[in-house]
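1. what shape does this take:
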Amino acid sequence: MRSTRLGRSGVAVTELAFGAAALGNLHTPVDDESAAATVDAAWEAGIRYFDTAPHYGLGLSEIRLGRALTGRPRGSFTVSTKVGRLLDPVDHPTGDDCAQGFAVPATHRRIWDFSADGILRSIDASLRRLGLDALDVVYLHDPDDHLEQALSEGYPALERLRSEGVISAIGAGMNQSAALTRFVTETDVDAVLLAGRYTLLNHEAIGHLLPAAAARGTSVVIGGVFNSGLLAAPRPGATYDYAPASASLVQRAVDLQAATERHGVALRAAALQFPFGHPAVTSVLVGARSADEVRDAAALLSQPLPAALWNDLLAAGHLPTGVPTPKRI
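-> Presented below is the predicted three-dimensional model:
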């Protein structure tokens, strides 16, 4: 699998990145054996970039990912994690974390903290859970409601750690492009992670973020290419942005599916490959909860897509005029 450098850093990332939220029991439980087999399948498929966060299963994702990568040459893979949510142990835990999306016991509570001290504490805890002595990439995680603190305190702390060689690359990860554009234009981040805002259905990032990233030499990692399900299986009741999709969005996805299938192409393959048309996009992150899902994502990435497909999507107005489309070899 092809790889490239993240921004101006020396960190290598594969085109397909493994999103480890499901290893934290996202929505439904995953047993330890399945979690390990999923990471093994990713490795066998050539994936060498793995993304996690303390938020995912109250640390369970980091623990499982670290265990699964144990024994593999440290210089042969890249791990990113995130900061901004500290995990505070609960003295007498009751209930579960399902309200936050994870089927795990509520052993900790999350505390938003983008201060310099919070960043250091979060990184120290992540290193312990992952079983690593250094981190390749650290993203400020969802600082939407804490943007000024993230910019004025969190980012400088990461910048210092990068300059000291404690971490190799830094960035921010969000579900919106406007604030990420500020990170690109006002700071020296290596990369930004954008979820759900540069897809076949949502082209928000094409206006400002992607051009700014291309101009600055900042890498963009794209997540949420299936818009939480609608572009994987368009039908009434499918989800978009983790909520039931409107009838108009479902119809748009159905129309896209019909257009791709006229070219013998699965909608999911077009959805996964679409972001690579933009030169700022370095990697696409896909979550998986089983070995079969990983193998499916790798197959979608490798499926040849005809140029005529993209031309037809543009001509039919499914994509904005002038949007760059993939020219994969």
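2. every contact and neighbour count from this point should use C-alpha atoms.
-> Will do.
3. now do the helices in the stretch 151-300 of the chain.
-> Residue ranges of the helices in the stretch 151-300 of the chain, as given by DSSP state H, counting those that start in this stretch, are 155-163, 177-186, 209-216, 247-261, 267-273, 291-302.
4. so the second one versus helix 155-163, what angle?
-> Right, helix 177-186. If you take axes from the mean of the first three to the mean of the last three CA atoms, to 10 degrees, helix 177-186 sits at 50 degrees to helix 155-163.
5. ok, back up a step: out of the helices of the stretch 151-300 of the chain, nearest to residue 118?
-> helix 155-163 (9.6 Å; CA to CA).
6. and the closest one, what's buried?
-> Within helix 155-163, the residues scored as buried using 16 or more other CA atoms under 10 Å are 155, 156, 157, 158, 159, 161, 162.
7. mind giving me the packing neighbours of that helix?
-> Of the remaining helices and strands, those touching helix 155-163 by 3 or more CA pairs under 8 Å, 6 or more residues apart in numbering; DSSP states H and E are helix 116-130, strand 167-174.
8. how about a cut-off of 10 Å?
-> Contacts defined by 3 or more CA pairs under 10 Å, 6 or more residues apart in numbering; DSSP states H and E place helix 155-163 against helix 116-130, strand 135-141, strand 167-174.
9. between these, which gets nearest to residue 17?
-> strand 135-141 (12.9 Å).
10. helices or strands up against the next helix or strand after the closest one?
-> Scanning forward in sequence from strand 135-141 by DSSP states H and E, the next helix or strand is helix 147-149. Judged by 3+ CA pairs under 10 Å, 6+ apart, helix 147-149 is in contact with helix 177-186.
11. deepest of the helices of the stretch 151-300 of the chain, which one?
-> By mean neighbour count, with neighbours taken as mean count of other CA atoms under 10 Å, helix 267-273 ranks first of the helices of the stretch 151-300 of the chain at a mean of 24.
12. please generate a structure for the following sequence too, so the two can be compared:
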Amino acid sequence: MVTVPTPTGTPTARDSGRTAQRRAAAASPAGEPHRSGGAAAAARRETIAGYGFLGPWLVGFFGLTVGPMAVSLYLAFTRYDIFNPPEWVGFGNFVRMFTDDPVFLRSAQVTLEYVLLGTPVKLAAALAVALLLNSITRGSGFFRSAFYTPSLIGASVSVAIVWRAMFAGDGPVDSSLQVLGVELGGWVGDVDLAIPMMIILVVWQFGAPMVIFLAGLKQVPTELYEAAQVDGAGPVHRFWKVTVPMLSPVIFFNLLLETIHAFQVFGSAFIISNGSGAPGGRLNFITLYMYKRGFADMQMGYAAAIAWVVLVVVAIIAAIMFRTARSWVYYAGDNR
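-> The predicted structure is shown next:
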């Protein structure tokens, strides 16, 4: 085999590779640390700026949410009347709650009744109006704003006062029903009509879930309705086979939020019943009962225990909703 010598001054491939490596090694100590150090400094500045903007929220979160929750958790295991130091009683408040306080059990029953009846009716009304607004083109903005307005003022004290006057024995609602031959004698003082009156009030405030439903309806592809119509599906069939499955994530979101909100009803029940929960304890919701125990009877430790029981119950209900949602909530790209 004949070896052909490399001409003098002409670098081989091996020499070129070694030269490139030497150049990279020579440039690395001077350039790379400078670039990485500059990037790290910029990242630190961005992090500091981010925490600076986030600072007010963090102060509010830990000072006004986490801190009070931790204190209330401690007070739930104490006997505390605000004026004297807390006295540790362990699980005494919780034992008393479920074994020696029939008023608490009654208020829990009334609250669950309100949640189970009021939430579905409110969501059904919101969805019905959203479907109606989705089908019209002219004036939809005006009607959307008009239907949403009660959600802005529905929880105010003035609305609760007006509501109590409307459903009183001589109020407009009772007078209108008398014209139709229906004698009810007022809703406010009737044990059987107190909860329906509160449900009508919460249904009147369906604007927020209605807007969310309407936004979800705008995202449903029209091709699905056209294909279903070509296959001969009627309006009812298209609603159950197209609208409801495509809208199921929005339905789940509204159901979760409105269930949590229903457990928090307080202001309207307090105003309409004058803080007593009358008639017959039908408006003595769990939040109102907790308020009376804490601020009227000065049993702040017992009220804190009630608050934590409500929190645990709502958390369990939310967990059940998330667990069961896998069987009926469908997302885009879901192959089930």
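13. any idea what the TM-score is?
-> After superposition, the two chains reach a TM-score (TM-score structural alignment, normalised by the length of structure 1) of 0.22; 116 aligned residues with a CA RMSD of 6.3 Å.
14. quick revisit: can I get the helices and strands packed on helix 155-163 of structure 1 in CSV with mean neighbour count?
-> Formatted as CSV, those follow (neighbours: other CA atoms under 10 Å):
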stretch, mean neighbour count
helix 116-130, 19
strand 135-141, 23
strand 167-174, 24
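15. quick one, which of these gets closest to residue 273 of structure 1.
-> strand 167-174 (20.2 Å).
16. helices and strands around that closest one, which ones?
-> Looks like strand 167-174 of structure 1 contacts strand 78-83, strand 135-141, helix 155-163, helix 177-186, strand 191-195, strand 219-223 (3+ CA pairs under 10 Å, 6+ apart).
17. give me the buried positions along the helix or strand following the first one.
-> So that's strand 78-83 of structure 1. Sequence-wise, the next helix or strand downstream of strand 78-83 of structure 1 (DSSP H and E) is strand 85-89. Of the residues in strand 85-89 of structure 1, 85, 86, 87 count as buried by neighbour count, 16+ other CA under 10 Å.
18. between strand 85-89 of structure 1 and helix 116-130, how many degrees?
-> 70 degrees.
19. stretch 65-82 of structure 1: end-to-end distance?
-> End-to-end distance for stretch 65-82 of structure 1, by CA to CA, to the nearest Å: 14 Å.
20. what's the closest of the helices and strands packed on strand 167-174 of structure 1 to residue 248 of structure 1?
-> Judging these by CA to CA, what sits closest to residue 248 of structure 1 is strand 191-195, at 21.3 Å.
21. the closest one packs against which elements?
-> By 3+ CA pairs under 10 Å, 6+ apart, strand 191-195 of structure 1 packs against strand 135-141, strand 167-174, helix 177-186, helix 209-216, strand 219-223, strand 281-287.
22. redo these as TSV? Include distance to residue 108 of structure 1.
-> TSV is the format used below for these (distance: least, CA to CA, whole Å):
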stretch	distance to residue 108 of structure 1
strand 135-141	18
strand 167-174	22
helix 177-186	28
helix 209-216	35
strand 219-223	26
strand 281-287	24
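23. between the helices and strands packed on helix 155-163 of structure 1, which gets nearest to residue 186 of structure 1?
-> Taking those one by one with CA to CA, strand 167-174 is closest: 12.1 Å.
24. redo the helices of the stretch 151-300 of structure 1 as JSON lines? Include distance to residue 118 of structure 1.
-> Output for the helices of the stretch 151-300 of structure 1, formatted as JSON lines (distance: least, CA to CA, whole Å):
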{"stretch": "helix 155-163", "distance to residue 118 of structure 1": "10"}
{"stretch": "helix 177-186", "distance to residue 118 of structure 1": "19"}
{"stretch": "helix 209-216", "distance to residue 118 of structure 1": "27"}
{"stretch": "helix 247-261", "distance to residue 118 of structure 1": "40"}
{"stretch": "helix 267-273", "distance to residue 118 of structure 1": "35"}
{"stretch": "helix 291-302", "distance to residue 118 of structure 1": "34"}
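25. right, and the ones you listed - which one's nearest residue 285 of structure 1?
-> That would be helix 267-273 among those, by CA to CA, at 9.1 Å.
26. quick one, what contacts residue 32 of structure 2?
-> residue 38 (CA atoms under 10 Å, 6 or more residues apart in numbering).
27. excluding sequence neighbours, find me the nearest residue to residue 131 of structure 2.
-> residue 214 (7.1 Å; CA to CA, 6 or more residues apart in numbering).
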